[in-house]
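Chemist: Quick one: sequence and predicted model below, then my questions.
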Amino acid sequence: MLKVSNVKVSLKQARKEPAKILASYLNVREKSLSQVTLLKRSIDARKGKVHYICTYAFSYPDEEELMQKQKQVSVYQPYHYPIPKPINKTTIVVGSGPAGLFCTWLLAKSGSPVILLERGSCVEKRIQAVDTFFETGLLNERSNVQFGEGGAGTFSDGKLTTGIKDPRVTQVLKTFVEYGAPEDILYEAKPHIGTDYLRKLLINMRYDLLAMGAIIRFESQVTDVLIENGRVQGVEINHQEKLLADAVVLAIGHSARDTFEMLYQRKVPMEAKPFAVGVRIEHPQTQINTVQYGEHASQLKPASYKLSYHAADGRGVYTFCMCPGGQVVAAASEKERLVTNGMSEYARAKANANSAVLVNVGTADFGSDHPLAGMYYQRELEGRAFRLGQGHYHAPVSLLQDYMKHQLSSGLGKIEPSYQPGWQFANLHQLFSEAMNDDLKAGLAYFGTRLKGFDRPDAILTGVESRSSSPVRLVRDGTLSSAIAGLYPCGEGAGYAGGIMSAAVDGLKVAEIILGGSK
């Protein structure tokens, strides 16, 4: 097969079949092309001339001749992910987020015995618990936006963008499509599933894992790891049952704080990791669409943005997890601690765009170099946010103009906060240090020069965004194992991924190692 990249396609042309577009571009007969596949599509909106940039794969009768005539055409080799042979050893995977699910998937696909343990509920029960929380403020600490089938990503935008270049990304995307994700994630430059599709996908994946022989247990929190003579022997579940295994994969996610504390007590090597904290900002999605796409906005999917700023004191300030047409959600997992996140469905059809605006933090902010200092810092911030919102998991909110002036807001402009179960005007300066507030304000002002209207006075700021990534790294060696033999830290919670895709890929890598491969 062959491949051609950087094909400019107008919005009008994009309505045609890929074979017609490609035949015109290559100046060949359409009938001479076969197996035409759109591999990648991105939007180029620079200078107001909006169009797509596409990459296609295809077959052609005389491929050597075409490559000589068309220098932009090259050989294309489709990626095929090899499934390793089974092993007769039992693996326990702790956590059913992307890392845990894909680790379990490969172990089960190979025919090897695997047990998946999840502290939260299956997605059907989890949705009920989260809906109750959003409506009433009654938090279920075991099953919530952070914990349960699918991990924290189940209540997010389902973004599948990643900076890693690992070929396993292709397999992850294909697997998502097999379980019900929209096929456009295979070629969109900024793919996303949406929380609605993601929930259905998880159920389909669960049934397939069970059919392949995996054992899946929900509401089964790992309360201890069993270690003997420097090697893992298994785990304790819910302070009661002991389950033995040859290997244990810790795909625990970034919010399993009690598990981090237990692992620290068990002397599992770990270290504090820098991360970022801040607030969520909301604008009208129509505003973002118009600024990004101009007169073409109605012909395109809701627009996104990504902005960054280097503050004078060296900190980075940046937007993160931007959710077009979504909502700000209550993402708490502990009593009297409040944290936000962003979520949107596949259509991204809600009124507001939202994104985190974050500033980097490290040991100097934590006040300690203790391995769990960052986690304790998160707890402190979230407790402060809970109190600023005056309880009931109501979030502290400020208009951007008032945050910039260090004052309390007295009324809304044209934008309504989307956060549930409620919100309260508060002075968000009370969340952060003076230096962090200065950096956030400088970043917000700068972003207004990069994206028109970003710094509009009535933009909504909601606090606090504190779980952008794990505050802890569980140390592992070149074989992806902890110093404790048979114990494999994995995914975002272990500090080796950031987002759905890189976590899923890390899960595959760990499974490959367990099955006798190399990373």
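Modeler: Received it, and whenever you're ready, just let me know what you need.
Chemist: From here on, just use CA atoms for contacts and neighbour counts.
Modeler: Fine.
Chemist: Looks to me like residue 328 is in a strand.
Modeler: Yes - assessed by DSSP: H, G, I helix; E, B strand; the rest coil, residue 328 belongs to a strand.
Chemist: Could I get the full set of helices for the stretch 251-400 of the chain?
Modeler: Counting by DSSP state H, counting those that start in this stretch, the stretch 251-400 of the chain has helices at residues 257-265, 285-293, 363-366, 373-388, 400-404.
Chemist: With the chain instead?
Modeler: With helices called from DSSP state H, the chain shows them at 18-26, 63-69, 98-110, 123-136, 168-178, 195-211, 257-265, 285-293, 363-366, 373-388, 400-404, 434-450, 500-514.
Chemist: Quickly compare the ones you listed and say which is most buried.
Modeler: helix 98-110 (a mean of 27; mean count of other C-alpha atoms under 10 Å).
Chemist: Nearest to residue 410, out of the helices of the chain?
Modeler: Proximity to residue 410 (C-alpha to C-alpha) singles out helix 400-404 among the helices of the chain, at 9.1 Å.
Chemist: got CSV for the helices of the stretch 251-400 of the chain, with distance to residue 116 too?
Modeler: Converted to CSV, the helices of the stretch 251-400 of the chain look like this (distance: least, C-alpha to C-alpha, whole Å):
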stretch, distance to residue 116
helix 257-265, 16
helix 285-293, 39
helix 363-366, 34
helix 373-388, 26
helix 400-404, 44
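Chemist: second one coming, line it up with the first:
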Amino acid sequence: MIRLTEIRLPLDHAPEALRAAVCARLGVAEGDVQAVQVFRRGYDARRRGAIEFVYTLDCRLPDEGEVLTRLAGNAKIGPTPDTTYRPVSSRGSEVAGAPGFVRPVVIGTGPCGFMAALILAQMGLRPIVLERGKPVRERTVDTFALWRRGELTPESNVQFGEGGAGTFSDGKLYSGVSDPRHYGRKLMDEFVRAGAPEEILTVSKPHIGTFRLVSMVEHIRASIEALGGEYRFGTRVEDFVIDQDVSGARRLTGLVLSDGTTLAATHAIMAVGHSARDTFEVLHARGVAMQAKPFSIGVRIEHPQSIIDAARFGPQAGHPALGAADYKLVHKASNGRGVYSFCMCPGGTVVAATSEVGQVVTNGMSQYSRAERNANAGIVVEVTPERDYPDGPLAGLAFQRHWERQAFVAGGGSYHAPAQRVGDFLAGRASTALGTVEPSYRPGVTPTDLSTCLPDFAVEAIREALPHFARSLNGFAMEDAVMTAVETRTSSPVRIPRGPDGQSVNTAGLYPAGEGAGYAGGILSAGIDGIRMAEAVTTALCGVEATL
């Protein structure tokens, strides 16, 4: 097939316009085009009032070689790449059936963990999957208990449980990671098989939404179990058994579990997510190499979705082909701090996302429809170990906890979030009441002064950034827009270094993976990293070579 990029058509184009555009670009008759498929569809909203769809198309012709030769040198025309995912080994079942085989272990069932487990299961290696939390539907009940009644279950919440933190999010499936082996396409195909809408294969910014993610992760678990994988819920890894030989080389040999047993483990993918603070502390105590890593801190900001739609789409706001508008904003503050929008959720809600008692954390979530009244996004400020928490690998954890406790106090001590009108925040005065924008955070908010639960440098940087953002997105600094605090879980505060074989640089058999280990940021990149680490384990067990 032939791939054509940058095919531009108006929003209201007829279906047959795709074929006509292919013919015009290639200089062929309509009868010569045997098939046209949409590979990717996005839109260009830079000219409000003249928004266009932008397509990448694949087409089939009877003599594709002649067309490619004739149009050689045109950067927007070329052969369609082969995006087929190819397993690294076919020996998994043979290896798993050998005497003395120790089954690989996956710790965590977020996108990284369940994709790692799925690949291992498809390779025939029958993984054991450990999850400290509950199955996704039971976990959802516990999460709603926090949102509705202020009742936190520390092992079952937005952060912990089947599906990981991404389950309660917008379900975004796009990333800037390099993907030469088409892991992303493999992930998308598996998601569609598990019940995701087929449009995620073609739209430029695919998303799934929370409710669909719930059923998806259940289907993926069923696939893993059908292939010989084993799930163990309510099973937290309490410790790591690490043997050291006379040369000083260290190797993982077992995992001490919360039920008091020790599981033999020589190949364990650690996909614990960015909030498994107790696990990070145990790893550090056991001498596993670890570094403090930058992350960001800030607030969630909410506007009426209609304000964002009008600012982004102008007179075409509300067009059914466009849906709810999103945005991406960046500013370099005069104090040297980067400020940016994070995890923008069109037509969504702000959610309580803490996993520890006596702390408040905010995050954003959308359903597939993106039909709620407000848009929300994190407005966050970069923090770094060198400037802000220089006291060792775990200092970022202490930094996060401090500001999460401050937010808990400022919110009234009942998991209510502290909130402030943008107008009051910019004026440097506490909010005593809120205005026309009704905050979506549950169990509720407490109007206050957010400067009590943010570092001074973050307050300064956000105050400077909001008017700057309003210059590119009209209405962004509206008086009644609401900010809730505190957003701290933008990424992991630690990185667990690994070598080119995927293993910890000083502990063989331990495969740090995903967001928690500092190698991903979001569902797609975490899932891709899970696939990569599953291949690394397969390489080690089956004696094949793979480029990670």
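Modeler: Received it, and whenever you're ready, just let me know what you need. Keep in mind that what you see is a predicted model, and the values were worked out from it rather than measured.
Chemist: on that earlier part again, of all the helices of the stretch 251-400 of the first structure, which one is nearest residue 353 of the first structure?
Modeler: helix 285-293 (4.7 Å).
Chemist: What is the corresponding segment of the second structure for that closest one?
Modeler: Per the alignment by TM-score structural alignment, helix 285-293 of the first structure matches residues 305-313 in the second structure.
Chemist: how far out from the middle of the chain is the matching stretch?
Modeler: Here stretch 305-313 of the second structure shows a centroid-to-chain-centroid distance of 24 Å under the convention C-alpha atoms, centre = their mean, to the nearest Å.
Chemist: Repeat that for stretch 257-272 of the second structure.
Modeler: With C-alpha atoms, centre = their mean, you get 25 Å for stretch 257-272 of the second structure.
Chemist: Quick check: buried residues in it?
Modeler: 257, 262-272 (16 or more other C-alpha atoms under 10 Å).
Chemist: Next: stretch 418-430 of the first structure.
Modeler: Quick answer for stretch 418-430 of the first structure (16+ other C-alpha under 10 Å): 418-429.
Chemist: Minimum distance to residue 228 of the first structure: which of the helices of the first structure has it?
Modeler: Among these, helix 257-265 sits nearest to residue 228 of the first structure (C-alpha to C-alpha), with 14.4 Å.
Chemist: OK, contacts around the nearest residue to residue 442 of the second structure once chain neighbours are set aside?
Modeler: Nearest residue to residue 442 of the second structure in three dimensions, chain neighbours excluded: residue 147, at 4.8 Å (C-alpha to C-alpha, 6 or more residues apart in numbering). If a contact means C-alpha atoms under 8 Å, 6 or more residues apart in numbering, then residue 147 of the second structure has 351-352, 441-443 as its contacts.
Chemist: Same question for residue 325 of the second structure.
Modeler: With C-alpha under 8 Å, 6+ apart, residue 325 of the second structure has these contacts: 305, 308-309, 312-313, 346.
Chemist: again with residue 328 of the first structure
Modeler: Residue 328 of the first structure neighbours (C-alpha under 8 Å, 6+ apart): 280, 340-343, 354, 417-420.
Chemist: surely residue 157 of the second structure meets residue 142?
Modeler: Yes - between residue 157 of the second structure and residue 142 there is a contact at 6.2 Å, judged by C-alpha atoms under 8 Å.
Chemist: if I look at those two, which residues touch both of them?
Modeler: Common neighbours of residue 157 of the second structure and residue 142 (C-alpha under 8 Å, 6+ apart) do not exist.
Chemist: Give the equivalent position in the first structure for residue 153 of the second structure.
Modeler: Per TM-score structural alignment, residue 153 of the second structure is aligned with residue 140.
Chemist: how about the nearest residue to its match, chain neighbours excluded?
Modeler: Per C-alpha to C-alpha, 6+ apart, closest to residue 140 of the first structure is residue 129, 6.6 Å.
Chemist: now swap in residue 421 of the second structure and tell me
Modeler: residue 482 (4.7 Å).
Chemist: where along the stretch 301-450 of the second structure do the strands fall?
Modeler: 330-332, 338-352, 362-365, 374-383, 417-421, 445-447 (DSSP state E, counting those that start in this stretch).
Chemist: how far is the last one from where the chain is centred?
Modeler: Right, strand 445-447 of the second structure. 28 Å.
Chemist: helices and strands around that strand, which ones?
Modeler: Packed against strand 445-447 of the second structure by the contact rule (3 or more C-alpha pairs under 8 Å, 6 or more residues apart in numbering; DSSP states H and E) you find strand 417-421.
Chemist: so the strand it packs on versus strand 338-352, what angle?
Modeler: Inter-element angle recorded for strand 417-421 of the second structure and strand 338-352: 120 degrees (by axes from the mean of the first three to the mean of the last three C-alpha atoms, to 10 degrees).
Chemist: What is the corresponding segment of the first structure for strand 417-421 of the second structure?
Modeler: Going by TM-score structural alignment: strand 417-421 of the second structure matches residues 395-399.
Chemist: now stretch 339-348 of the second structure
Modeler: Using TM-score structural alignment, stretch 339-348 of the second structure pairs with 317-326 in the first structure.
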